[in-house]
Structures are given as structure tokens and as C-alpha cells.
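J.: model this:
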Amino acid sequence: MAVGIDQYGLGPLGLSPQALLRWAIDHGADGVQFSGLEPEWRARIDAAYLDDLRALAEGARLYLEWGGAGHIPRDMTTWAHRDLFDENRTVAVEAARLGARVVRSCSGGLMRWDAAAPQTEILLRDTARALRAQREMLRDHGVVLAIELHFEFTTHELLRLFEMCEAEPDDWVGVVLDTMNVLTMLEDPLRATDRILPWVVATHVKDGGLRVAGDDLETFPTAVGEGVVDLPAVVGRVAASGRAIHLSVEDHGGVLRLPVGEPRFLAEFPDLTADERAALEMVARQAERAGCVATDRDRWPEVCEARMIRDLAALRAIVAGVEAA
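T.: The predicted structure follows:
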């Protein structure tokens, strides 16, 4: 299994796309997933730039996965409607030129934390309508719009979304499995993986912790192997799928509070069963026993490079163990 990096973890270094590929080469990574380019670099993107990037990747036998797409057709602050077709077509064209099949999509919303946000079912219908309109465009460019398991939709909701889109796995829409973000969406990582695995086309392999904070919960990333996500089991399931799914390390600082003590917030997760909530409580106890520690977001720029190097080594060891089993 190919083990590479996601761009976000090294974001504070301000690397150009070419410099990021060279970092991957220098540190033995097998590829790079681009989360999306900063305006400074996006302004420089043209056919020649993409051709040079592809040549560098192919010369080093790196996989490339592109980013910059969105799926919820709303401004995620004002909730006003917006058209994503042209924006997504642009990144689909870029991905095709790069020879990248995967285009990562993230709309970046924390709508369950915002009482003013539209109901999730409304956003699901909006998203399904927008995605159906992009289906043939994505097929024409030979790319898969890969919706990250971020803080927008749970795996349960994504399965309903794909049904609303009349989509099938391994076609034009899929999922970036973020192994830690699912905790923030009140999903057990193994159960979430099992639910969504047929749709997974890319990954953010990220470890993390879950802890009790008064009446609430908090989630946070950790270095690979130092959290409570059962990464050997998750990687084993991905490997057993028999599909060429790349493992891209993602890591960052910060803590996110989940106000589960508020009935309004908890009601935003209607698919959460008592059994899975009990499993999450067990994970929180495990994190407490293990002494999982969060990294302050402000400290991330000074530790990001060393941590990503450690993460790569730890994930390679996990993969070696899975492949040897």
C-alpha cells in the first residue's frame, strides 16, 4: 500500500506544489494529496505548470491526488446559495491534466455548531441536486469527486446522499476517509470505516483522542500511533478491500469541543445509537488511560515537519504489520 502525505499537515511551511513534492521525495513518501492551493499558488496554475508538476511526480513515481473542490452549494458562513459547477470543473480539468483520478472535496462547514444553519436534510438535498448536475462533467474528465469525512456529513448521511444522487461506488463520486474526523462526528472509527468503505477512494490517515470536558466532549489529533484510533484495524480493512487506495498522512494541532450536553446539538446526530455512543465513551476512557495529549494549534508551525516525519514512519510500520499478517 502506498503511504504518502496530505498537504495540510505541512501547510505552515508555505511550500509551493513543486517543493511539497520534493519534500515527499526527500522523506520517502509515495505521493501527495493536495487539499487545495493558497491563492498565491493558485494564481500561477496553468497548463505548463501542471505539466511540470506531473512530470516531477511521474519521474519520482509519486501518486497525485488533487483538491480544491466543494460539494455543499452554500456559503458556509452566510448560508447563501452558490453555484459550484464552474469551480469544480476547473479543478476537474486540472486533475485530468495531472493524471490524478481523485479530486478531494471539502466545504468546510461546522453547521451543527451553528444554530442559524439550515437543517442537515436541506443541505443534503441541496448537495444532491448540485452533484447530479456535475455527474457527466466529472465522468468526462475521468475523475472522482471525493467528499472528505470532515465536519459536514456523517457516514450515514453520505450513504443517503449517494442514494439521492443515484450513484454507485467506483464511478464519479466517492469519499476521503478521515480516520479521526469521524470521532468529531460522533462515529466510532471502525464502524464508520465499515459503513463507508465501498465508497472510499482516498484517505486522511490521522490518529487522535477523545476526552470528556464537563458535560461535553473534545476531540484532537495526535501523532500516528499515539492516539486511540485503531489504525492497524482501519488500514487492514482498507487493504482487504482489494482496491488501490492510497494512505495519505494528515496531522495538525487544535482541539474541537462537541457540546453533547446541549440537547439541540445532540439532536443533530439522529443516527447515533446508544450502542455506538457507548463505544465512544469507551474510546474516551481509553484516551484518558493512554494519556493522549493535544497539540496547541499555535505550536503546530514549529513542530509540523518533525511530526509529519514521525507520522510517515509510524504509518509505514503499521502497513508493514498489516501486509505481513
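J.: please make it C-alpha for all contacts and neighbour counts, starting now.
T.: Will do.
J.: what's the neighbour count on the closest residue to residue 299 other than its chain neighbours?
T.: Counting by CA to CA, 6 or more residues apart in numbering, residue 299 lies nearest to residue 253, which is 7.3 Å off, once chain neighbours are set aside. In terms of burial, residue 253 registers 19 neighbours under the definition other CA atoms under 10 Å.
J.: compare with the first, here's sequence two:
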Amino acid sequence: MTRRTFLTSAAAFAAALPASGALRGKKMGIVIHSYWKRWQGKYSSMKFPPFEHALDVLDHVRDLGVGSLQTMVGGWTSEFAQKVRATCESYIIKLEGSITLPKNENDVGRFEQEVRIAKEAGATIFRSATGGRRYELFSSLEEFRHWKDGAVKSMQLAEPVAKRQRVKIGIENHKDLHAAELAEVLGRLGSPHIGACVDTGNSIALLEDPMTVVETLAPFAVTTHIKDMAVQETPTGFLLAEVPLGEGILDLPRMFALFEKYNPGIGYHLEMITRDPLDIPCLKPGYWATFPDKPGTELARTLKMVREHNAAKLPKTSGLKLEEALELEEGNIVKCMHQAGEKLGFMPSLKPKPAPKKEEH
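T.: Alright, predicted model coming up:
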């Protein structure tokens, strides 16, 4: 793909997107993965009850004042979708879907049904991911290329459905494709209905500069996963961890400006996953199995960045009691929402606590 073709495709895609207000008129949304411990009862307690379905989550995030929820929509019935829509409208919360692309031609029917029912709930923007951690999943370039062919095929199968249903689907940079690889695929598809869900931190695991990732994918962005990241050097590479907004190394305001430039109507969704740091073993030979052409300068730049921002301590949940881990998860989300409203230009989200009543004498 030539640079001219890439820029033309990006401009055409951006022009097809709706425009709306400025950042200050927006509220930060949230991704269901921020509640990965409580989601569907994996971990919970009396103080932090499980979220069995989207309605439970909506009840909770209403009190945080979020502007939107991005959540899985698989397995919904039409009746449940109507309940979700009524709840979102009542709480003034937008809905985005997280959906699995069709695996093959026989899976297209399932995919379209899920899109159609999610539309009944009010979702017209969807996030999807085609893979996972490239350096862990594939032991050879051939394996990776075979997977990539399948991922592209899934996008091709999804495009006519998205067009027919008049929705947009953002493919996440999910530690699988480089930003330029994903942009090249989206440029080839050339559809206003298949774009990018830009995650602000994931691609550090592929030794990519996070600002360059946003610059590359912002022209295609239909939705976002907003996170801040911290790093710590190890003998075999580095550890990578989500941290509350403003406590990491990302230039989030500059990233927001790029998103707004290409799609003023874009939604921002916090993905604050409270977990142990991820190990990025970029100094082990196996890490490089699917990166035969990656320049050594990317490794050098990344390790320089890690050493300059080397955190003395990274957050983790292993070793914590259940209640402690749940408390940490909720506390991290609340910190992020405060930061979004107070420092990053979003509308204040957290509802102010009522003033204490004066004691009568």
C-alpha cells in the first residue's frame, strides 16, 4: 500500500464519521474489562457484589457518573436488550458493544444476530479484537501469518454485516498487529464501517512508541480504550502495568487532541485493568519469532524509555486477600474518573458526596 493510498483511505474513513462537541462536553466512559474481577461473579464479596450482566454494571457506574459503557453483547435476547436500552436512556449512559467477529462463513449468522440485538439496546459502535499477545501465542512467523490471514478474513466477513446494519466496528490493537499492520489492513478494506478501537497502551508490548501508535491509528478510530502505563526493567526485558490515569508515562492530552482531530464524535472508555504486571520478555530469543524485520532501533528506544521511567514499584494483586484486591480495583477506577474530570478536560463524572448534616443541639 502506498502512502498516498493510506492517507486517502484514512481521510475517507474519517470524513464518514459523525462530528459532535469538544472534549470538555464529554464524560469518560468505561470498558467492562475495568471490572474484570467482579464481572460475571469471578471474584466478589458482600461489599463488592458480582456483576452478573450489563444491568448490574449500569446500576454501579451510574453512581460514578460515567458517560458510556462498552460491554460484551453476546448471548443477549431481544427482551434483555430492551431492558438495557431503557436503563441506558434513564441513566443517560451511552452503550457500545464488544463483539466477536465471525470466524468463518458459517458464523456470520451468529455475528449479525448479535449486532442486530445490540442495536436494539442502542449500540451502533462496537469494539472487537482478533487476537492476543503475539509474542506468547505464536512460535514462528508462519504461524503468525496463518493467523493474520484468518483475522483479515473475519474483518472481510464482518464488513457487509456492519454496512447492512449501519454500525461501525473498531478493531483493537490487541498486542497482535503492529499499528502500521492494522492501518494497512483497514486501508485495504477501505470501509467506513470497519475502523480501529485504539488502545493507548497495548502496543508498548510490541516495542512501539505509544504516540506513534495513536498517530497511525487515529484516522481510523471509531472508539478507544484509555489507559495509562508504567514500566519496570527486568533482566529479560520489562514489566508493563496499567496504572491510574496521570500516574504513568503516556501523554494522554496529546493523544486526545489527535482523536478529536480525526473524529470529534469519538467516545473515550477507561480500561483500568487491576492485575499483576505483564512480562514483556523482549530480550529472549523466542520473543522475536514473529518479528524478523523489526528494527533494533525499536528495542533500543523502548529500553531507553523503560530505563528513563523505571518504576520503583508496580501495582499487583497476587498476594492480596479477595477483599483487598476488590478494594484496589474499585479504588483505581475512582482515581481515574477523578483525574479525567479534574485534570484531563472531561466533564466531572463522580457525583459530589452530600454535605454532612449539622448536629442539632
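J.: my guess is the residue nearest to residue 299 of structure 1 contacts residue 297, does it?
T.: Yes: between residue 253 of structure 1 and residue 297 there is a contact under CA atoms under 8 Å: 4.2 Å.
J.: quick check, residue 201 of structure 1 in a strand?
T.: Yes: when DSSP: H, G, I helix; E, B strand; the rest coil is applied, residue 201 of structure 1 is found to be in a strand.
J.: run a quick neighbour tally on the counterpart of it in structure 2.
T.: Across the two structures, residue 201 of structure 1 finds its equivalent in residue 222 of structure 2, going by TM-score structural alignment. Other residues near residue 222 of structure 2 come to 32 when the count uses other CA under 10 Å.
J.: test my guess that residue 222 of structure 2 contacts residue 197.
T.: Yes: using CA under 8 Å as the test, residue 222 of structure 2 is close enough to residue 197 to be in contact (6.1 Å).
J.: anything in contact with each of those two?
T.: Common contacts of residue 222 of structure 2 and residue 197, defined by CA atoms under 8 Å, 6 or more residues apart in numbering, comprise 169, 170.
J.: show me what contacts the corresponding residue of structure 1 for residue 194 of structure 2?
T.: Following TM-score structural alignment, the counterpart assigned to residue 194 of structure 2 within structure 1 is residue 173. With contacts taken as CA under 8 Å, 6+ apart, residue 173 of structure 1 has the following neighbours: 144, 145, 146, 147, 167.
J.: quick one: the second one and residue 41 of structure 1, what's the gap?
T.: Between residue 145 of structure 1 and residue 41 of structure 1 the distance is 22 Å, computed by CA to CA, to the nearest Å.
J.: show me what residue 177 of structure 2 aligns to in structure 1.
T.: Residue correspondence, TM-score structural alignment: residue 177 of structure 2 in this structure matches residue 153 in structure 1.
J.: just give the number of residues close to that match.
T.: Using other CA under 10 Å, residue 153 of structure 1 has 24 other residues around it.
J.: which residues touch it?
T.: Taking CA under 8 Å, 6+ apart as the definition of contact, the neighbours of residue 153 of structure 1 are 120, 185.
J.: which residues of structure 1 fall in helices?
T.: Per DSSP state H, structure 1 has helices spanning 17-26, 39-42, 47-59, 85-98, 120-140, 155-164, 181-184, 189-196, 231-240, 263-266, 274-290, 300-324. These are given in chain order.
J.: what's the closest of those to residue 68 of structure 1?
T.: helix 85-98 (6.5 Å; CA to CA).
J.: what angle do the closest one and helix 120-140 make?
T.: Taking axes from the mean of the first three to the mean of the last three CA atoms, to 10 degrees, one finds that helix 85-98 of structure 1 is oriented at 40 degrees with respect to helix 120-140.
J.: just the buried residues of helix 85-98 of structure 1, please?
T.: For helix 85-98 of structure 1, the neighbour count (16 or more other CA atoms under 10 Å) marks 85, 88, 89, 91, 92, 93, 94, 95, 96, 97, 98 as buried.
J.: and stretch 3-20 of structure 2, by the same measure?
T.: 6, 9, 10, 12, 13, 14, 17.
J.: and of those residues, the nearest to residue 141 of structure 2?
T.: Sorting those by how near they are to residue 141 of structure 2, with CA to CA, puts residue 6 at the top with 24.9 Å.
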